[in-house]
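Participant: the sequence and its predicted three-dimensional model are supplied below.
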Amino acid sequence: MATLKLGPLVEDRPVKITIELPAAVHRDLLAYAVAHAAETGQPQARPEKLIAPMLTRFMATDRGFAKARRRSEGDQ
């Protein structure tokens, strides 16, 4: 099995937001939750619990975002 980019989930104090997702994305989140549970040995997470760690991982590995962030922090 391929290694997933998302590691074990860490509990943190949440901030509540509401979003709408296309049905296909929701189905993919459900499938990802199954794969994530199998790989990490953690109980299957609710799909909404996967979104924040996925966004965190995405932003942490986006070179363009990191460059833009460094540039904007330098302007302050």
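Facilitator: Yes, it's here.
Participant: please make it C-alpha for all contacts and neighbour counts, starting now.
Facilitator: OK.
Participant: can you pull up the most central residue in this protein?
Facilitator: The centre of the chain sits closest to residue 54, judged by C-alpha atoms, centre = their mean, with a distance of 1.0 Å.
Participant: any idea how far residue 47 is from that one?
Facilitator: To residue 47, residue 54 is 11 Å away according to C-alpha to C-alpha, to the nearest Å.
Participant: another structure for you, compare them:
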Amino acid sequence: MVDLKLARIPDRTPVKLTITVLPDLHQALQDYARIYAETYGRDEPVSELVPAILSAFLDSDRAFAKARERLGARSG
């Protein structure tokens, strides 16, 4: 086996999720998309923004990160 510097690239196959949100959250997401477009000069549909919003939320949740590390330690 060759010891390459680059590790194996993880699976990047998108997984489609279908969710239902309440009207107030839907409006907030629409508003976010409008503000995003004003800020960056680029329209993005809510369906493209939601994954980035969720990733940013999870990345900023320190308690989640610590708990997830514990899960990894137990399953490894």
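Facilitator: Nice, I can see it. The shown structure was predicted, so the numbers you read here are calculated from the model rather than taken from an experiment.
Participant: and the TM-score between them?
Facilitator: Laid over one another, the chains give 0.75 as their TM-score (TM-score structural alignment, normalised by the length of the first structure), with 64 aligned residues with a C-alpha RMSD of 1.5 Å.
Participant: where does the residue nearest to the centre of the first structure sit: helix, strand or coil?
Facilitator: Assigned with DSSP: H, G, I helix; E, B strand; the rest coil, residue 54 of the first structure falls in the helix class.
Participant: superposed on the second structure, where does whichever strand or helix holds residue 48 of the first structure end up, distance-wise?
Facilitator: Per DSSP states H and E, residue 48 of the first structure falls inside helix 47-60. Here helix 47-60 of the first structure, set against the second structure after superposition, deviates by a mean of 0.7 Å using mean C-alpha distance after the TM-score superposition for the first structure.
Participant: who are the packing partners of that helix?
Facilitator: Packing partners of helix 47-60 of the first structure (3 or more C-alpha pairs under 8 Å, 6 or more residues apart in numbering; DSSP states H and E): helix 23-40, helix 63-74.
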